[in-house]
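Asks: I'll drop the sequence and a predicted model, then ask my questions.
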Amino acid sequence: MNFPFFIARKYFLSEKKKNFINVISIISMVVVAIGTMCLIIALSVFNGLEGLLRSMYGNFDPDIVITPSAGKSFEYDSSYVTKIKNIEGVLGASEVVEDNVLVQYKDAQRLVRMKGVSRDFDEHSGIRNVTVSGQFPLVRDSIGYALVGRGVQYDLSLSLRNDFYALQMYYPKDIGPGVVDPSRMYNSLNIMPGGIFAIEKYYDDNYIFVPVEWARDLLSYDNRLTSFEVYLAEDAGASEIKKEIQASLGDAFKVQLGEELHSDLYKVLKIEKLFVFLIMVSIIGIASINIFFSLTMLVIEKKKDISILFAQGATPKLIRKIFLYEGCIVAFTGASIGLVLGVGLTLLQEHFGIVGMGVDSSIVNSYPVEIVTSDVLFTVIAIIVITLLASIKPAIKAGNSFSTHTLQ
């Protein structure tokens, strides 16, 4: 006959004489809970950092970048812009001229990355969201202004309130041999600083935005550009539009999504997140060794009780099921507590910023966090696998006790 499962399990649990086994089970539960909580929090921090980077770069980078397949510039053709803007979901396409130039302000000078942009950049880019002082856009009342990174501002001791000093930019000419007049070896441009932006250290320390007409004059590009930057509607499918643009412009151009410009950084973050996941799962696995030992000792302690249950009609399958169930109770109880604590602490950090960055000049005041459902799912799956691996050997040993007692 089939022996009732819950009656058999209650028979095992009715005796509470072995406190040592109970203590080990409680310790296992606590360690699994702490490991699960730390895993959820650590993965949420990596998600938050990735989201922070995407939001920062999103203020600087466009949705799609179009560059020449060969060389660093190409001849501008209005048909290119027409083709791009005729694609559904495209809001604008900015003409871009970008190169390294020497900039001087009063007696200070340094190399910067000058980026000349057209009016679509003023209208659609997120740079206005990170303009910390001055005004935007770059062209106001037909007068062009420069938007300067905060790091460049510090290096040049630049002041927006001083209308007597302009930024002086220099770019070498493509000259032939025999030229000895220094003034003929470079182009120069004077432009007033109109605003300061702050995104991220690399951009703040290196970039200056100017109107594309000014950049063309300085670089002697005439009718040439270095790239197009395309801005899309929020609900537009970037991957599909990328394919349409590539098919429309042909192999002469290279079309990339904005996030592909930082693909290496995102890959590093994902690899670090993977290793953190594996390390924390390993810790939970080590904690599950306690489950293995507690169940093994329980099997040894309950040999006589197992024999009695066999005599009353219990099967080896039922005994194995009881011990697997006990291991799952310990692990799942700890995991459930850990999940609640991990998700709860993460939500508190997300809404109230309990743990700060500890740096006054940081971009955000507190550590960014974000809960992703897949992380919780993978954590639960990992705990299930670890629990089964830790419990299956003692359960098999308990089920085989019947044959041992029979032989005796």
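Replies: Nice, thanks for sending it over.

Asks: Could you use CA atoms for every contact and neighbour count after this?
Replies: Noted.

Asks: Determine how far stretch 180-187 lies from the middle of the whole chain.
Replies: How far stretch 180-187 lies from its chain's middle: 47 Å, per Cα atoms, centre = their mean, to the nearest Å.

Asks: start to end distance for that stretch?
Replies: The first and last residues of stretch 180-187 sit 15 Å apart, counting by Cα to Cα, to the nearest Å.

Asks: How about residues contacting that stretch?
Replies: Stretch 180-187 has contacts (Cα atoms under 8 Å, 6 or more residues apart in numbering) with Y170, Y171, P172, K173, D174, I175, V179, L218, L219.

Asks: Report the buried residues of the helix or strand hosting Y171.
Replies: Counting by DSSP states H and E, the element that carries Y171 is strand 167-172. Neighbour counts over strand 167-172 (16 or more other Cα atoms under 10 Å) mark L167, Q168, M169, Y170, Y171 as buried.

Asks: ok, structure two:
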Amino acid sequence: MELLFAWRYFKSKKSTNAINIIAWISVLAIAVGTTALIVVLSVFNGFEDLVKTLYTDFYSDIKVAPAKGKFFVLDNNQLAAIKKVTGIKQLSFVVEEKAMLLNGDFQTIVSIKGVDEHFTATNNLNAHISHGKYDVGTTDKPMLVAGVGIENAVVADPGKQGLPLTLYLPDRSATSFSAENGMRSFNVDVSGAFTVQQEFDNKYAFTNLPFIQYMLDLKANEYSAIEMAVSNPDDLNKVKKNLQRTLGDNFIVRTRLEQNQSLFTVMQVEKWFIYGVLSLILLVAAFNMIGALTMLVMEKQKDITLLKAVGASDNLIQRIFLSEGFVLATVGGVIGMVLAYLICVIQLQFKLVKLQGGTFIIDYYPVKMSGWDFILVACTVFLVTIFAAWIPARKASVQAYSLKS
């Protein structure tokens, strides 16, 4: 019954035209706020999904690293125990170290990773080779697969081998560090270059595992990490727990997300900060709603008096005007959600809104709609409605009116 009264009040013509205008302004404000919230949250979802895809291509599902120090020796018993863990699809052993890459007067610092023949089975790096080919060479003739940022920094060209670069790595046996006795050097060629994203392109280069082990005086079974692919992504956390239980406290087992926890945490913080800022638009709409409902209460003084005269309680009067606020919010919220859905669909289909700069992996704003975002925004509108409608509804229920004019 309360909704029936509220709907009739919403549709009916008011004696003062300003009441209609203010009511529709509040509806419009709610619609704009709802649209903005859903569209912005969908864009953040799109960027998050894009970043996750890039990290999925570059990082393995699970990474095992020593709890202390850079390197660890893996004995046969530990290896056998790892292979017994259910759900592991592929293992890859890697050694990572900082190095300097020189080409005449050009030089840059790189994170060099020595990888085995199974490395590309734990990630999708091959799909991002922009030119040249994926070839890490051999111990005697090492090759580099470098990020395009590193390639540009040292002016390397995968198509013109025979002009080798010099790779400098720390000499672990040196008693003191200096340019003369603190580094070991070896000539290398660049076989290919990859493009994933700037963070990786300017940092990483890959070569074969035995070469790096030789340069660092490591044993054949000494590594800095084991990277793994799992058979079923849904079992990722289960595989991680089983691995941690098998290896004990001497090793740290991280999933792909945990390897980049800070990045995804920052993205989530940014998303919720923007959500909070845009929610202020709905608070502005709330003030318009307070004004509209207050004027409606003044307009319907005689109706309120008649309802009380026939036995309506204060609670019923309060619920009527709370329902009026819900009607305004529902109309605005539904309009806003429909507009947001249409905007997102158009962007997905035609990619009309472009990113500026031309240095991104994609040239348009990515969008990914989520049902949870629609539910979140609907709940936000509901809470704002309660805040806005409570004051005039309460005033309507407790104030005494007279039928005498």
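Replies: Perfect, I can see it now. In this text the structure is predicted, and so the values were computed from the model without any measurement.

Asks: For the two chains, what TM-score is obtained?
Replies: For these two chains in superposition, a TM-score of 0.91 is obtained (TM-score structural alignment, normalised by the length of the second structure); 404 aligned residues with a Cα RMSD of 2.8 Å.

Asks: any chance of the buried residues of strand 167-172 of the first structure in TSV, with distance to V112 of the first structure too?
Replies: Below are the buried residues of strand 167-172 of the first structure laid out as TSV (distance: Cα to Cα, whole Å):
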residue	distance to V112 of the first structure
L167	12
Q168	12
M169	9
Y170	10
Y171	11
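
Asks: Closest to V364 of the first structure out of those?
Replies: Nearest to V364 of the first structure among the buried residues of strand 167-172 of the first structure is L167, at 30.7 Å by Cα to Cα.

Asks: Aligned counterpart of the closest one in the second structure, please.
Replies: In the second structure, the residue matched to L167 of the first structure (TM-score structural alignment) is L165.

Asks: Verify the contact between that match and V188 for me.
Replies: Yes: shown here, L165 of the second structure and V188 form a contact pair, counting by Cα atoms under 8 Å, at 5.3 Å.

Asks: before we move on, the earlier item: ok now do the match of L167 of the first structure, which residues does it touch?
Replies: L165 of the second structure neighbours (Cα under 8 Å, 6+ apart): L101, L102, N103, N187, V188, D189.

Asks: for A312 of the second structure, helix, strand, or coil?
Replies: coil (DSSP: H, G, I helix; E, B strand; the rest coil).

Asks: before we move on, what about L102 of the first structure?
Replies: Under three-state DSSP, L102 of the first structure comes out as strand.

Asks: can you tell me which residue in the second structure aligns to it?
Replies: Match for L102 of the first structure (TM-score structural alignment): M100.

Asks: What about its match, how many residues nearby?
Replies: Here the number of neighbours of M100 of the second structure (other Cα atoms under 10 Å) works out to 17.

Asks: now it: how far from Y134 of the second structure?
Replies: With Cα to Cα as the criterion, M100 of the second structure and Y134 of the second structure are 21 Å apart.

Asks: longest single helix anywhere in the first structure?
Replies: helix 19-60 (DSSP state H).

Asks: what stretch of the second structure does that helix fall on?
Replies: Helix 19-60 of the first structure lines up with residues 17-58 of the second structure when matched by TM-score structural alignment.

Asks: Identify the residues contacting the spatially most central residue of the second structure.
Replies: The C-alpha lying nearest the average C-alpha coordinate of the second structure belongs to E48 (Cα atoms, centre = their mean; 2.8 Å). By Cα under 8 Å, 6+ apart, the residues touching E48 of the second structure are F264, M267.

Asks: roughly how far apart are it and A81 of the second structure?
Replies: From E48 of the second structure over to A81 of the second structure (counting by Cα to Cα), the distance is 36 Å.

Asks: Ok, G149 of the second structure next?
Replies: From G149 of the second structure to A81 of the second structure the distance is 39 Å (Cα to Cα).

Asks: for V253 of the second structure, same thing?
Replies: Following Cα to Cα, the distance that separates V253 of the second structure from A81 of the second structure is 15 Å.

Asks: These two: who's more crowded?
Replies: Neighbour count, other Cα under 10 Å: between V253 of the second structure and A81, V253 has more, with 25 against 12.

Asks: The first structure: which residue goes with that one?
Replies: Using TM-score structural alignment, the equivalent of V253 of the second structure in the first structure is V255.

Asks: which one is its match nearest to, not counting chain neighbours?
Replies: Distance criterion Cα to Cα, 6 or more residues apart in numbering; nearest residue to V255 of the first structure, sequence neighbours excluded, is I66 at 4.7 Å.

Asks: so that neighbour makes contact with A252?
Replies: No: the criterion here is Cα under 8 Å, and I66 of the first structure misses it with A252 at 10.2 Å.

Asks: and D235 of the first structure, helix, strand or coil?
Replies: D235 of the first structure ends up coil, using three-state DSSP.
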